[in-house]
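*Asks:* kindly return the folded structure for what I paste below:
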Amino acid sequence: MSTSKRSTVALITGGNRGLGKSMALHLAARGVGVVITYRGNAAEAAEVVKEVEAKGGKAAALALDVASTRSFDAFVEAVKAELAGRFGRDRLDFLVNNAGVGVHASFAETTEEQFDALVNVHLKGTFFLTQKLLPLIADGGRILNVSTGLARFAFPGYSAYAAMKGGVEVLTRYMAKELGPRKISVNVLAPGAVETDFGGGAVRDNAELNKMIAAQTALGRVGLPDDIGGVVAMLLSPESHWITGQRIEASGGQML
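*Replies:* Below you'll find the model as predicted:
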């Protein structure tokens, strides 16, 4: 007698565009149900859901501002409702903390407002959203935090952004240690430069910048969203369960 494999569900913050969208589509292609969040563009999020469903998958989209910790309790209740109503589940298997904003400003010119905005989204948001969602994450599940190659190599103008991501990388190790008793693995993925609209789309749209980065990358080009989406699907696959507390950089060998 054959037994059906239990379906899995992933929550991806900032899944309506760019890297998050690619993550959602790659996971859905492997049969993972996806709940994506968006901050303001509901139409974009709806298109991602439509694309997943057109290929036979299950998806849902929920509004979320990861900088607003006051909204997290209501968001958790919305996740519970989607899990029960759309997926027939009461637990998440995977959480991908992907949502983010970019600020390009020199160290000398970075304002306190810019700094606080980055703290709230990347560090405080990741910390407390994960904390609120912990009761919904299944034992044996996975958490994947998203960092940046800029936490390893330095480009002027990204000191505050990279500092937040450095904090996320340290936080990841602590989460892996403390959640280990529940068999939840926690890792951090650090993309290199990728052609998206992040930070105004400079890497994608500025030909000179794109060429310069490609020349500094071992594989000879700038990354594409599917490069990262594929890595996320790999890191959340059953075969990767023994990896935890690790920083995985997906940059094509940038700045080696």
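*Asks:* going by C-alpha atoms from here, please, whenever you check contacts or count neighbours.
*Replies:* Fine.
*Asks:* gap between the residue nearest to N120 when sequence neighbours are not counted and D139?
*Replies:* Using CA to CA, 6 or more residues apart in numbering and skipping residues adjacent in sequence, the residue nearest N120 is A67, 4.8 Å away. Distance of A67 to D139, computed by CA to CA, to the nearest Å: 27 Å.
*Asks:* more neighbours, the two?
*Replies:* A67 (24 against 18; other CA atoms under 10 Å).
*Asks:* now do the SS call for that one.
*Replies:* coil (DSSP: H, G, I helix; E, B strand; the rest coil).
*Asks:* contacts for the longest strand along the chain, please.
*Replies:* Scanning the chain for the strand with the most residues, using DSSP state E, yields strand 137-146. Residues outside strand 137-146 that contact it (CA atoms under 8 Å, 6 or more residues apart in numbering): 91-98, 126, 165, 168-169, 172, 182-191, 236.
*Asks:* now it: buried residues?
*Replies:* 137-139, 141-146 (16 or more other CA atoms under 10 Å).
*Asks:* quick check, nearest of the residues you listed to F155?
*Replies:* V146 (18.5 Å; CA to CA).
*Asks:* hang on, the earlier thing: give me the next element, helix or strand, following the longest strand of the chain.
*Replies:* helix 159-179 (DSSP states H and E).
*Asks:* contacting residues for the residue most central in space within the chain?
*Replies:* In the chain, the C-alpha nearest the mean C-alpha coordinate belongs to N98, at 2.2 Å (CA atoms, centre = their mean). By CA under 8 Å, 6+ apart, the contact set of N98 is 12-15, 20, 145-146.
*Asks:* tell me how many other residues crowd K132.
*Replies:* Neighbour number of K132 under other CA under 10 Å is 15.
*Asks:* quick one: it and V76 touch, right?
*Replies:* Yes: with contact defined as CA atoms under 8 Å, K132 reaches V76; the gap is 7.2 Å.
*Asks:* what do those two both touch?
*Replies:* With CA under 8 Å, 6+ apart, K132 and V76 have no common neighbours.
*Asks:* which parts of the stretch 1-150 of the chain are strands?
*Replies:* 9-12, 33-38, 59-63, 92-97, 137-146 (DSSP state E, counting those that start in this stretch).
*Asks:* name the helices or strands packed onto the first one?
*Replies:* Contact partners of strand 9-12 among helices and strands, from 3 or more CA pairs under 8 Å, 6 or more residues apart in numbering; DSSP states H and E: helix 18-29, strand 33-38, strand 92-97.
*Asks:* tell me the contacts of the residue nearest to G229 when sequence neighbours are not counted?
*Replies:* In this structure, G229 finds its nearest non-sequential neighbour in M23, 4.0 Å apart by CA to CA, 6+ apart. For M23, the contact set (CA under 8 Å, 6+ apart) comprises 12, 15, 226, 228-230, 232-233.
*Asks:* structure for this one too, so we can compare:
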Amino acid sequence: MGVLTGKTALVTGAGRGIGRAIAVRLAADGALVAVHYGSSRAGAEQTVAQIHAAGGSAFPVAARLGEPGDAERLWAGFDRGLAELGAAPGLDILVNNAGIPHSPGLTEITPEQFDEIFAVNVKAPFFLVRAGLDRMRDHGRVVNISSGVTRVASPGIVAYSMTKGALDTFSFTLAQAVGGRGITVNSVSPGIIDTDANAGWLRGDPRARQRAAAYSPMNRIGQPADVADLVAMVVSPDARWLTGQDIDATGGAVLTG
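*Replies:* Next up, the predicted model:
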């Protein structure tokens, strides 16, 4: 039996990349995983199939984030999925991973683009948590996927960085608000990760890969599983005394400046 056997988890944006890796890892640890997706049903079904092939349990949940009523639609799909499986209602682990991964720069971003990235990256997880707290069992876990860019000045992606800074503030404030129920809330902040979202500049240019790897003193680029394993640690029973923290998942990029 895994350390998460008997637990139910929801991972947003789990159809690919970091979200998929997190969903697969939590399922491997025994959790029943709700695999959320916004537009790519095929990606979510691939994640579910991968989990099932490994002997785990999962089901897809659809909801486009950043739109009116997104939280209500997501939770309705979550509740329906549990009922169809005959699983007990309720939630133990929520991982807010879904988000727009980049933004135009300081002088290029439009008001519409600014509003969209904040709606998806900040507003959606905020109201998803608020609508989901009644479902969360005591001693549950909330993990917000932030970013290492909150520690550096990045004018080229400033709006994206701002959304992740807001998510960090949400994490430690929420930790204080729900701590009385034994619920922990933490951020996990990846650095450069080899995902489809970074494929355009990272996978086709050996020099770009070399520069990206050099940010870490271990001289390699992060993989989705590196982040997933940290999330698994944070939601495990052993992390019951860890809350209100931002967990660095940059491979030590902060050390090299």
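*Asks:* TM-score for the pair, please.
*Replies:* TM-score for the superposed pair, counting by TM-score structural alignment, normalised by the length of structure 1: 0.94. Supporting figures: 252 aligned residues with a CA RMSD of 1.5 Å.
*Asks:* related to what we said a few turns ago, with distance to A28 of structure 1 as extra columns, can I get the buried residues of strand 137-146 of structure 1 in TSV?
*Replies:* TSV is the format used below for these (distance: CA to CA, whole Å):
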residue	distance to A28 of structure 1
I137	18
A138	19
D139	21
G141	17
R142	16
I143	17
L144	16
N145	19
V146	19
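*Asks:* report the two of the residues you listed separated the most.
*Replies:* D139 and V146 (21.2 Å).
*Asks:* for the closest residue to L62 of structure 1 other than its chain neighbours, give its distance to P156 of structure 1.
*Replies:* Excluding the flanking residues, the one nearest L62 of structure 1 by CA to CA, 6+ apart is T37, at 4.8 Å. Per CA to CA, T37 of structure 1 is found 31 Å from P156 of structure 1.
*Asks:* these two touch, right, T256 of structure 2 and S216?
*Replies:* Yes: with contact defined as CA under 8 Å, T256 of structure 2 and S216 form a contacting pair (6.8 Å).
*Asks:* between the two, which has more neighbouring residues?
*Replies:* Shown here are T256 of structure 2 and S216; by other CA under 10 Å, S216 has more neighbours (21 against 9).
*Asks:* next, count neighbours for T172 of structure 1.
*Replies:* Residues near T172 of structure 1, counting by other CA under 10 Å: 25.
*Asks:* what does the one 5 residues further on give?
*Replies:* Applying other CA under 10 Å, we find 16 residues neighbouring K177 of structure 1.
*Asks:* quick check: N210 of structure 1 touching G201?
*Replies:* No: if you go by CA under 8 Å, N210 of structure 1 and G201 don't touch, sitting 10.6 Å apart.
*Asks:* who has more neighbours, these two?
*Replies:* N210 (19 against 12).
*Asks:* check which helices and strands the helix or strand where that one lies sits against.
*Replies:* Assigned by DSSP H and E, N210 of structure 1 belongs to helix 207-215. Here helix 207-215 of structure 1 touches helix 202-205, going by 3+ CA pairs under 8 Å, 6+ apart.
*Asks:* return the set of buried residues in the helix it packs on.
*Replies:* Those would be 202-204, for helix 202-205 of structure 1 by 16+ other CA under 10 Å.
*Asks:* hmm, who's touching it?
*Replies:* 193-197, 209-210.
*Asks:* please repeat the previous calculation with a cut-off of 7 Å.
*Replies:* 193-196, 209-210 (CA atoms under 7 Å, 6 or more residues apart in numbering).
*Asks:* then stretch 56-69 of structure 1?
*Replies:* So stretch 56-69 of structure 1 is contacted by 28, 31, 33-39, 45-46, 49, 52-53, 120-121, 125 (CA under 7 Å, 6+ apart).
*Asks:* cool, stretch 149-161 of structure 1 as well?
*Replies:* In contact with stretch 149-161 of structure 1 (CA under 7 Å, 6+ apart) are residues 102-107, 115, 118, 162-163, 165-166, 190-192, 249, 255.
*Asks:* show the buried residues in those.
*Replies:* The buried subset of those - by 16+ other CA under 10 Å - is 102-105, 115, 118, 162-163, 165-166, 190-192, 249, 255.
*Asks:* farthest pair in the residues you listed?
*Replies:* F115 and M255 (25.8 Å).
*Asks:* show me the contacts for L25 of structure 1.
*Replies:* Going by CA under 7 Å, 6+ apart, the list of residues near L25 of structure 1 reads V52.
*Asks:* which position in structure 1 aligns with A212 of structure 2?
*Replies:* Superposed on structure 1 with TM-score structural alignment, A212 of structure 2 falls opposite I213.
*Asks:* pretty sure its match sits against G220.
*Replies:* No: assessed by CA atoms under 7 Å, I213 of structure 1 is found out of contact with G220, at 8.6 Å.
*Asks:* more crowded one of those two?
*Replies:* Neighbours per residue, other CA under 10 Å: of I213 of structure 1 and G220, the larger number sits with I213, 19 against 14.
*Asks:* ok, now which ones touch S185 of structure 1?
*Replies:* Counting by CA under 7 Å, 6+ apart, S185 of structure 1 touches 141-143, 176, 241, 243-244.
*Asks:* if you set the cut-off to 6 Å instead, what comes out?
*Replies:* 142, 176, 244 (CA atoms under 6 Å, 6 or more residues apart in numbering).
*Asks:* and if you look at K183 of structure 1?
*Replies:* 139-140.
*Asks:* same question for G38 of structure 2.
*Replies:* 62-64.
*Asks:* which of these does structure 1 keep?
*Replies:* Retained in structure 1 by both residues aligned by TM-score structural alignment, their matches' CA atoms under 6 Å are the following of the contacts of G38 of structure 2: 62-64.
*Asks:* out of those residues, which is most surrounded?
*Replies:* A62 (23 neighbours).
*Asks:* gap between the nearest residue to it once chain neighbours are set aside and G15 of structure 2?
*Replies:* Distances taken as CA to CA, 6+ apart place Y37 nearest to A62 of structure 2, at 5.2 Å, with adjacent residues excluded. Per CA to CA, Y37 of structure 2 is found 6 Å from G15 of structure 2.
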